[in-house]
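K.L.:
give me a 3D structure for the following:
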Amino acid sequence: MRTHYCGTITSAQIDEEVTLYGWVDRRRDHGGVIFLDMRDREGIVQVVFDPDTEEHFQRADRVRSEYVLEIKGRVRARSDATINPNMLTGEIEILGKKLEILNSAATPPFQLDQHIEVGEDVRLKYRYIDLRRPEMLEKLKLRSRVTSSIRRFMDENGFLDIETPILTKATPEGARDYLVPSRTHEGKFFALPQSPQLFKQLLMVSGMDRYYQIAKCFRDEDLRADRQPEFTQIDIETSFMNDQQIMAITERMIQGLFKEVLDVDLGDFPHMPYAEAMSRFGSDKPDLRIPLELVDVDDLMRQVDFKVFNGPANDAKGRVAALKVTGGAQISRKQIDGYTKFVSIYGAKGLAWIKINDITAGIEGLQSPILKFMPEDIITQMMARLAVTDGDIVFFGADKTSIVNEALGALRVKVGEDQGLIKGDWAPLWVVDFPMFEENSEGNLTSLHHPFTAPACSPEALEKNPEQALSIAYDMVLNGTELGGGSVRIHQADMQQAVFRVLGISDEEAQEKFGFLLDALKYGAPPHGGLAFGLDRLVMLMTGAKSIRDVIAFPKTQSAACVMTDAPGLADNKQLRELNIRLREKPKAE
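P.N.:
Below is the predicted model:
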């Protein structure tokens, strides 16, 4: 029976007999004395075997890295010359008395060393070994502390932990559903939930009042560093609270979490309207640590005889914006070419720029290939508006508003990181007053959040002017990452039906897809709202990881595959017949 974890033994246990279980991190033979560094989830401790314990000394001589051992011994102080200040157990060592080899180990496919670079494909294939690395262990331990803290806060504030179904019905959440064929209902399918949205609303109708769940969610979508096909959501819903109260209680939860786990004081979270965030930063999740902002210059560019600028400037759906980078004139032409290629990812056709070498010299003190297309008085006005100084550079975006916002918003972050402009460690923010709808590529209106978000206007005003309608929605942002998003929900059937009509969902379709919700709203649904946090993103930020794959025990690759288990896999013909599924044959190559 274990008496201690390896990494928890200190000088307080000197002269105690201890029993340890763990893995051999390293073995060293120093002139007849064998040193074993024993590792478990709490850390490493040094164990010494000398020839006096002949049987166990011989066993210690046979072990290799990653062997699983049981060791019994006595804790003793290290000599002053051998103390290791870099280890929590560096003041002591274990004099080994007994060693049992519980299992041998093949040579690992990579060293469990934080200084060794290993390809992610290899790490994911042998994830059970990768997770032994102290760096990975610490990330998962912190994740556990995060969920414990959140559960404690929720419980203390009267929220009930309630599970909602995993097998459910497809819902329009903005991504593709994972479908599950039903064996007992021929030709029909369940869907894995993209979120517990409708069920948590029904719990409010049921009178549960305050609900939370740390829920698994599923989205069949293209992946990025912060996306996975299955992810974990901290789901919260409450009745009889308005948007300000919901934001206040969840802000308190995150403040307490950071203080408890990281000893970080986030302070109060400022509020910023969506329109202001898009105008100043080109993003609805701006990183406020970066002191760069977008400035509109449409009015000036309407007068320029340069189609690249005056076209978007005179287009109601266009935008011309400038991004001044203080001290950026030292950015090389090669770097500018790199930034031009970068913004093309977001649909930008190019990247205009002006370097300010000597502002007192007027146009002669500026450097740019676009100056010949612009009148001197317009340039003078623009330089004054941007408050440029010698050594600055100004980048320009001119296109559809959405393209300019995405391209310059992303460039703002990249330049800020490249030029070392990030100030401070943490910058929290609430983004509020989102539009109810946005226009898709076909010119149709879609929900910016989801169709159950309450508008800040009446049903009549909503249907009369949907493009101008704002929602009672809010996103929590930290360091340019959306931690969570939520809204006050629609709790009256006439408002929900009005939203459906704006979205082009007929009464018949609404009844077919959401009849259970519309029926529930007729039976005394209380005013309610909530918020959902992405647990994986939250832990990624708190640990400083670059990808959420580093804070998930067994993640999928960017192609939504598990290289360790080789999933997804094929189903045999018997299973397919039971599910009434026939696979289409691939056309043969000519």
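
K.L.:
from here on, contacts and neighbour counts on C-alpha atoms
P.N.:
Noted.

K.L.:
contact partners of the lengthiest strand in the chain?
P.N.:
Counting residues, the longest strand found in the chain (DSSP state E) is strand 17-30. Residues from elsewhere that reach strand 17-30, judged by CA atoms under 8 Å, 6 or more residues apart in numbering: 1-6, 34-40, 44, 63-75.

K.L.:
now the other sequence, so there's something to compare against:
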Amino acid sequence: MHAYRSHTCADLNKSNVGETVRLSGWVHRVRDHGGLLFIDLRDHYGITQVMADPDSPVFADLEKVRSEWCIRIDGNVMARDESLVNASIPTGEIEVFVRDIEVLGQAAELPLMVFGDQEYPEETRLKYRFLDLRRDAMQKNMTLRSDVVTSMRKRMWDKGFREYQTPIITASSPEGARDFLVPSRQHPGQFYALPQAPQQFKQLMMVAGYDKYFQIAPCFRDEDPRADRSPTDFYQLDLEMSFVSQQDVFDTIQPVLTGVFEEFGGGRKVDQTWEQISYKDAALWYGSDKPDLRNPIKMQVVSEHFAGSGFAIFAKLLEQEGTEIRAVPAPTGGSRKFCDRMNKFAQSEGLPGMGYIFWREKTADSVAQELGIKVKEAQALLKSGEVEGGMEAAGPLAKNIGPERTEAIRQQLGLSVGDAAFFLGGKPKAFESVAGRARNVIGEELGLIDKDRFAFAWIVDFPIYERDEETGKIDFEHNPFSMPQGGMDALDGDPLDVLGYQYDLACNGYELVSGAIRNHKPEIMFKAFEIAGYGKDEVENRFGALVNAFQYGAPPHGGCAAGVDRIVMLLADEANIREVVMFPMNQRAEDLMMNAPSDPTPDQLMELGLRVIPQD
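P.N.:
Alright, predicted model coming up:
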């Protein structure tokens, strides 16, 4: 027999009754039933119940074991009484009577329990991550992650791609985040960098003629942490293709991701048609370039209904250049109580509040208030038909702008009795993000979001440039390496009108994919950077490898990268990326288990020619 196990803790069933077996694993739970001792023995694959009574030669030894001890047992497989069968686990029809035991590793007092669903502080979970990872939920998440990566690889190979590895130690190359720098011992005072992405290398592969590349690539960025972003490193499905258009990239990655979400999504609906929405429209309709399309709410511009109206705040605002009023529809949100809650949300976002209108059936109370009569008189007027019943608009805004304007707003938004609308105004960039968050909160609170669905959309037509409102300077708003739509001709007009062949894929409110058709022509690249104030010498100095390569027959090429961590987070239905990363950092970019970052020794600093300057 094998030294440690003849079977895993998920293998045994009724067909094994009568066999002598050897199992190894961790003590998941101990139950003493007064003369009968039951232990749930756990390994990576499952749980088997083992038991002993005083007739067992090792009963006294079994009484000593505690949770999370690692043990080996030998015993006989027995059928459970029919009334004691546990149908929720594969081994639920049997148990193993223990004849021999070996303690492979004792466990000290546990800082967190593996059995059960207790909540522990993140600091404890990350410091003792090796214990946290033993929990069933974490085992499932990490297995899911491994299976997803395997599926991605297979699907990419099936599409004719080959996997190539790119360097981990390279040159610093600004790509939208801070680099992690690595000092060079052989070149004192100079630094390598960990790659933010394999961007330049994969483009150079296309120049080298490799046509279809992919990689499950580690990327390193010194960023502030968020729930959906690691502060140090992450993995992405990185791909690049030659001789392709934007649509070719979409047609390549869509079936890969659709297949992954169908395979691991637990039966949730996966959108088969992926809408293409311009960046401008996404900002208008959803207040975000990563909209959650499970929420049906679509915002609209309603400026015309407030221009010159009795609501002075909006009317005066619209007299300023570049301002507008947007409405956030709220189907079924037509109650003063809900409107008050949304006002509190706006105040939590730093706004004085949000204007609102809600529509309701006309009541005797409202007629009485409007006409300055008693409620009984109003009831009589409604009953006789002298005052028309039906729907009415309510709320401070409705009173200020009058019935004709409120009715025009209602019709534009497609709302009815029991619905509401909320309003925000100003320069769009100043309030779009708040409007987007309001849309999300309204959709969540009113139960409008289809939680059993993965909703995808390509966000396209990103502007390449933006103007700094304080300095008036033109700079890149998005990826500077994207090919401008229209090529060189597009760069001769207003820079703010220039759109790039750049795209993101949004799913359920997260950005899952980002990519572009690359600017592979040196003359267009130099012109694009010149508009943003970067001279030819600076471009050659910072991106010399690409510029040099593009002078030797560069093919049109493009690609994208899909965030593995975020994809697994969505599939696992987790709200925090740390739940699907094996050994994550905390919010302060610290590894509490390995004590990183740590202080270098004086010898290490001397060898590298470095000195640490203490911070005040």
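
K.L.:
give me the TM-score for these two chains.
P.N.:
After superposition, the two chains reach a TM-score (TM-score structural alignment, normalised by the length of the first structure) of 0.93; 583 aligned residues with a CA RMSD of 2.2 Å.

K.L.:
quick one: the following helix or strand past the longest strand of the first structure aligns where in the second structure?
P.N.:
Using DSSP states H and E, the helix or strand that follows strand 17-30 of the first structure in sequence is strand 33-40. Mapping strand 33-40 of the first structure onto the second structure (TM-score structural alignment) gives residues 36-43.

K.L.:
quick check: buried residues in that stretch?
P.N.:
37-43 (16 or more other CA atoms under 10 Å).

K.L.:
quick one on the thing from earlier: in PyMOL, select just the buried ones from the contacts of strand 17-30 of the first structure.
P.N.:
Only the buried entries of the contacts of strand 17-30 of the first structure go into this PyMOL selection, using 16+ other CA under 10 Å:
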select buried, resi 5+6+34+35+36+37+38+39+40+44+63+64+65+66+67+68+69+70+71+72+73+74+75
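
K.L.:
what's the matching range in the second structure for stretch 470-477 of the first structure?
P.N.:
Per the alignment by TM-score structural alignment, stretch 470-477 of the first structure matches residues 499-506 in the second structure.

K.L.:
mean deviation of the longest strand of the first structure from the second structure?
P.N.:
Taken against the second structure, strand 17-30 of the first structure registers an average deviation of 1.4 Å after superposition, with mean CA distance after the TM-score superposition for the first structure.

K.L.:
buried set for that strand?
P.N.:
For strand 17-30 of the first structure, the neighbour count (16+ other CA under 10 Å) marks 17-27 as buried.

K.L.:
trace residue 480 of the second structure over to the first structure, please.
P.N.:
Checking TM-score structural alignment: residue 480 of the second structure goes with residue 451.

K.L.:
how many neighbours does that match have?
P.N.:
Counted by other CA atoms under 10 Å, the residues lying close to residue 451 of the first structure total 21.

K.L.:
what does stretch 303-323 of the first structure contact?
P.N.:
For stretch 303-323 of the first structure, using CA under 8 Å, 6+ apart, the contacting residues are 292-299, 301-302, 373-375, 378, 394-401, 404, 408, 412.

K.L.:
distance check, residue 495 of the first structure against residue 528 of the first structure.
P.N.:
Residue 495 of the first structure is 14 Å from residue 528 of the first structure, where distance means CA to CA, to the nearest Å.

K.L.:
which of those two has more neighbours?
P.N.:
The neighbour comparison of residue 495 of the first structure against residue 528 (other CA under 10 Å) goes to residue 528, with 24 against 20.

K.L.:
leaving out the residues flanking it, which one is nearest to that one?
P.N.:
With sequence-adjacent residues excluded and distances taken as CA to CA, 6 or more residues apart in numbering, residue 528 of the first structure is closest to residue 239, at 4.1 Å.

K.L.:
on that earlier part again, which members of the contacts of strand 17-30 of the first structure occur in helices, if any?
P.N.:
Among those, none falls in helices (DSSP state H).

K.L.:
the helix or strand harbouring residue 311 of the first structure vs the second structure, average distance?
P.N.:
Per DSSP H and E: residue 311 of the first structure is located in helix 307-313. Helix 307-313 of the first structure differs from its equivalent in the second structure by a mean of 3.7 Å after superposition (mean CA distance after the TM-score superposition for the first structure).

K.L.:
can you pull the buried residues of that helix?
P.N.:
Neighbour-count burial for helix 307-313 of the first structure, counted by 16+ other CA under 10 Å, picks out 308-313.
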